[in-house]
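> 3D model of this:
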Amino acid sequence: MRRPTSTNDDGVQYRDLNGNGVMDPYEDPRLDSASRAKDLLERLSIEEKVGLLFNTVMVVGEPGDHDTASPFGPETPRDFVVGQSINHFNIGRFPSAEHMARWQNCMQELAELAPHGIPITFATDPRHGFAQNDGMVFATGSFSQWPEPMGLAAIGDPALVSEFAETARSEYVAVGLRAAIHPQIDLASDPRWARQLQSFSSNSAVTSEYGSLLIEGLQGQKLSSTSVACTAKHFPGGGAQEDGEDPHFPQGKAQVYPGGNFEEHLAPFRAAIAAGTSAIMPYYSLAKDLLIDGVAVEEVGFAYNKYLISTLLREDLGFTGVVLTDWQLVTDLEVFGLPFPAKAWGVEHLSRIERVEKLFDAGADQFGGESCTDLVLELLASGRLSQKRVDASALKVLQVKFELGLFDNPYVDENAVATIVGSESFRAAGHRAQAEAVTVLKNTGVLPLRADTRVYVEGVNPEVVDDRVTLVDDKKDADVALVRLTVPYEPRNEYFLDAMTHQGSLDFPDEEVARVRALAAELPVILDVYLERAGILTPFDELAEAVTVNFGASDAALLDALTGTIPPRGRLPIELPRSMAAVEASHPDVPNDTKDPLYRYGAGLSLPSTSRRESRMLT
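Model (predicted):
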């Protein structure tokens, strides 16, 4: 039951969150956020303070069902919110935007049952593109669909990045998502790294500019009731992975800097801090053999590293916001029958309580993906952790909630969701960006396609072709073949999320190359490749008459680009290596470092002019 708004003797409306019939300072909407946060902090029990320091995963269930346990553990929403005073949650998949809005409103009603009615902050990983990995990024669902961030960088239009940020902000706020666990501002310096598509570029200047624009678009000039608070990640830069492996898994725990290029990876974080990012997330990795100003950096996960967090981030870079750890640094899990070890790299030997203690000592404010409030309370009771230290982090976290206006109104308008989320104008803008981000690398004259061009397709839904070209079922009747591929990976399933995290060799399988070769022997081939990672396109380069790449584009958007209906204007935001041997010989920390790349950073062609004007977006 939603608590009604009260009015004090001066006629000021407020939410009586603690139910005492008085407008306490923290409930007074006229006061500044810092004053309100300080007042509330002094009223909280130690359990409430500790609950603020956790941001864990919450499964979206049925609206109003607060007593069904999560698939990831025995806790129910009521256990978390009322029992443990946890009120920050990272949200995964949900059935629809309308469902999410109803569910979040019910969850905010649950939060009012806690002693001081602290509202919930719901957070999200990126969810406006095509990639799907339940621990890192979500496909668009109800929202408008755009190219991944690397596609925005390929277009090279800062105004478009700002337009996307405003769109994402509007759609997030409409359903109650008030914190973004992005932008990801790592440099895509190792071509094998699984997460490069959600970064912007291998270029630090581009990544710095576009990351800052995204922060400014989501947050505004300052946090407010219409803002989404950002968490820039993964400090101090996540691209320089040893062998390109991902640090969610033990084999990917190390970052290496054989090119001595640590400072370039740091540059986007300097820009994010200047742009006012609300929070920063350290990465899982540990740095091997890293010296900074003559100091040997301890080989422990970045969130455990006191020099990197307290000295470099806080003192040297001047960051005063929230340091939110990446997910599950303390507790080993088993999910859906697969192990998922804690990312306690370099401190595997420590107990869970010792890991929590070291994270606090390093400078972390909030623990991602954990709910071990009992360990923090035990540290406090033993004197190994001071209440002053807990208060310092809790105050930062509270102030963000106040700045977002959640204490005054955490509810969303369920009736307005359908007119905002996935609106026709947002979808049209996303569709256009998908097409514009298509990058033409080779064209012998077969592009743009004409309406009378007879096209045989593989990997394309024939239903979207309509009259933009002439579709034929038999390649013998075709003028050209259009083939869509995705950069390959080595299938793995040893750990939870392993199968969805595409890693390993960038070489296409021999049978796939042979299939395209056989097709090219019969008719000209137009090859389009979804660049999840920087694939080795060398075997196809001589076979195809045209080569394009995309960073998330529907079949309809690709056809708009190939016909010139929406002229493609993409330029590579990364380089495409010539061979895996060149990748293995390059420096993982140095962007665009492979020998004699097949296509260099910035490569891209414009299509000859066309009179086509009508876009056929698939709805």
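> use CA for all of it now, contacts and neighbours both
OK.
> How about residues contacting stretch 13-24?
When contacts are taken as CA atoms under 8 Å, 6 or more residues apart in numbering, the neighbours of stretch 13-24 outside the stretch itself are 3-8, 27-29, 112, 115-118, 407-408.
> And these, which is closest to residue 183?
Comparing these against residue 183 with CA to CA picks out residue 407 as the nearest, at 25.4 Å.
> Tell me how far the closest residue to residue 130 other than its chain neighbours lies from residue 348.
Closest residue to residue 130 in three dimensions, ignoring its sequence neighbours and counting by CA to CA, 6 or more residues apart in numbering: residue 139, at 4.8 Å. Taking CA to CA, to the nearest Å as the measure, residue 139 and residue 348 are separated by 33 Å.
> Second chain to compare with the first, below:
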Amino acid sequence: MGTRADAVIEVDGLKFRDLNGNGTLEPYEDWRLSPAERAADLVSRMTLEEKAGMMIIGSHYPGYSAFLPEPDENTLLNPRDVWRENNPITGQPYPRPVLVTSATDKALNERFQHFFIVRDNPPARDLAHWTNAVQEAAEKTRLGVPAVFASNPRNHVALVAQFGVNESAGVFSEWPGELGLAALRDPELVEEFGRRIAREWRAAGIHKIYGYMADLPTEPRWSRFSGTFGEDVDMVSRYVEAVVRGMQGESLGAGSVATTVKHFPGGGVRTDGHDPHFSWGQSNEYPTDGALEKYHLPPFEAAVRAGVSSIMPYYARPVNTSARQLPAELQGADGQFEEVAFAYNAPVIKGLLRGRLGFDGYVNSDSGVIDAMPWGVEDLSEPERFAAAVRAGTDIFSDMADPTQLIAAVKEGHLDESALDASVTRLAAEMVELGLFENPYVDEDVAGREVGGTEVAKLGARTQRRSVTLLRSDKFLLPLDLESSPMVYVKVTGRVDPGKVEQRLAKAVGEVWPHARVTDKVEDADLAIVWARPEIRLFEDDQEGFELSLDPRAAGVDVEQIQQIERVLPTVLAVEMSNPWLLREIEPGARALVATFGVTPENLLRSLAGEDGGPAGVLPMVLPASEKAVQDAPRDAPGCELDNGYVYHDRDGVAYTLGYGRRL
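Below is the predicted model:
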């Protein structure tokens, strides 16, 4: 039991936290009762405003955060509200300023918010110190309801961070990206990964992950391909089940991290790769009969089997130009789909997710579905949008700091207050199950030791090395001989900060290969190590009217420079496979070719030298033969289900298909 208010009640020789400070043991304070009983009692004591505040989860920052417009390094709790006048996605002005993040005191005591998204990435002890401070402030609120802290994934290598995806990488243990885990085809490893990182997260005071993605990326140009577990629906399903069990355990408890699996009912069905963060990517159109059930729902069924705590629908809206997908009982009178975003879509949430899949957790919207991406309900007012989403089955609204319009939905008569009760009960029950009503605090010294600790860091590094995937190797070049003393030419070319990554790769050569020397002159070198890092950046490259491409040129890679190096030097070419890139121009000239999926330069070199057996990965997706093959493929079926003409064959005639990979 943990308290900083010294508010403890003793009943029958047992101790309980007196959360509302009235000296009486209330049912929601009684740890002998079930989570459902405690949650129901809490909800019965809440005002409309407190219920609405519980149903929003927004980004929240320490007072010293660089994300704030006026950070103060000497301030722990944020003292100021922050407002935004323009939509961050479209740049268009809002009808009125929108609250981005609350001052901590106002969040807890005026807006009654208790769910927060953590974006900052300070040292673990500092993070724990801040989460404890927020919990102490929460303990002083009227009902003493604790705070729940959520985050995007924090445990994957991100040499260049991207806000909203991997902005918090680098402090916690570093593992390969999701595709790198998929390359190892080892669900037991993924379950162990989940267990290990859950200990880190809870040590720092974080309780909930926005992850993992259960999307099958059937459109290979999708910018979020790298966040998936690949194209094999059976393996993706096993991985999703494994990571949920790893992070949550058999059931939620004081050591669990609650998972929010996303993006229901599958976000990978993208028209020409365009994402529904944007109006031009809002439609989910299924050209293949039964694709939803065959390819996209199974990973979510696996999540439900594992007891996933919450599920996030995507921004997209289904359209009735699709082939047959829904069973007759879920189809509407005007077409099989209700053409509104999934957060507003009752047949999908209540009919498909809860009715057919049997999901009994809570539904967590994606960020900004009310004020930024309200696809299909643009003509509704914000109170009407809240009402429509709640009626459809959405329980909590992401990246929102202001419940005013949800309160207005009730006061204007669009929604009965009782409609909020089921949602708030689900949310409160999760808090109880996570043990936060008994002790929301963490030991800051333990956080400093546990997060990124030696044992878990070693396991993450080993997994990085094994995830490297060998596609081709001529004799005598690999494995690298770390006892030799060659002159090595190093080049990194790619979309974002290639110079920064190149410096780190050159430094790694000096550290890992002690007798080698790095030269910046091709003519002086004995071999080259080239790392191509193409990338489709969601908020920069996905533009209206712009054709997304898997040509490395279009994604920032200097193809001619690679070809020039390959002509004069034996070249080890590594390609960061954030998407299934077209290799026809850069593969043939390389002496050795590997795919990487999130690995540090140091671990890349160690893998190429054969440490831990060298590269052990296989392709978690098909590499396509050409741009035309991609354009002609159905957007709702994975590459591994297409005919052989879709697959790239290398200079030796080897097909780079799902599951292909070699050993040293």
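> thinking again about what came up before, if you count what's nearby, which of residue 139 and residue 348 of structure 1 comes out ahead?
residue 139 (18 against 15; other CA atoms under 10 Å).
> re the thing from before, from residue 131 of structure 1, how far out is the residue nearest to residue 130 of structure 1?
When CA to CA is applied, the distance between residue 139 of structure 1 and residue 131 of structure 1 equals 5 Å.
> Strands of the stretch 151-300 of structure 2, start to end?
Counting by DSSP state E, counting those that start in this stretch, the stretch 151-300 of structure 2 forms strands over residues 208-209, 258-264, 283-284, given from the N-terminal end onward.
> Count the neighbours of residue 504 of structure 1 for me.
Counted with other CA under 10 Å, residues neighbouring residue 504 of structure 1 total 18.
> Kindly report the same for residue 214 of structure 2.
The number of residues packed near residue 214 of structure 2 is 33, by other CA under 10 Å.
> In structure 1, what sits opposite it in the alignment?
Residue 214 of structure 2 is assigned residue 185 in structure 1 as its aligned equivalent, the criterion being TM-score structural alignment.
> what does residue 155 of structure 2 give?
Aligning on TM-score structural alignment places residue 155 of structure 2 opposite residue 128 in structure 1.
> How many residues are close by the closest residue to that match other than its chain neighbours?
Of all residues not flanking residue 128 of structure 1 in the chain, residue 140 sits nearest, at 4.5 Å (CA to CA, 6+ apart). Taking other CA under 10 Å as the neighbour definition, residue 140 of structure 1 ends up with a count of 18.
> How about residue 479 of structure 2?
Counted with other CA under 10 Å, the neighbours of residue 479 of structure 2 add up to 19.
> Now do the same for it: its match in structure 1.
Alignment note: residue 479 of structure 2 maps to residue 448 in structure 1; criterion TM-score structural alignment.
> Residue 489 of structure 2 now?
Residue 489 of structure 2 is assigned residue 456 in structure 1 as its aligned equivalent, the criterion being TM-score structural alignment.
> Find the nearest non-adjacent residue to its match, please.
Closest to residue 456 of structure 1 by CA to CA, 6+ apart is residue 481, at 4.6 Å.
> Counting neighbours, what do you get for the one you found?
A total of 24 residues lie near residue 481 of structure 1 under the criterion other CA under 10 Å.
> Likewise for residue 234 of structure 2?
Other residues within reach of residue 234 of structure 2, judged by other CA under 10 Å, total 12.
> ok, it to residue 224 of structure 2 distance?
20 Å.
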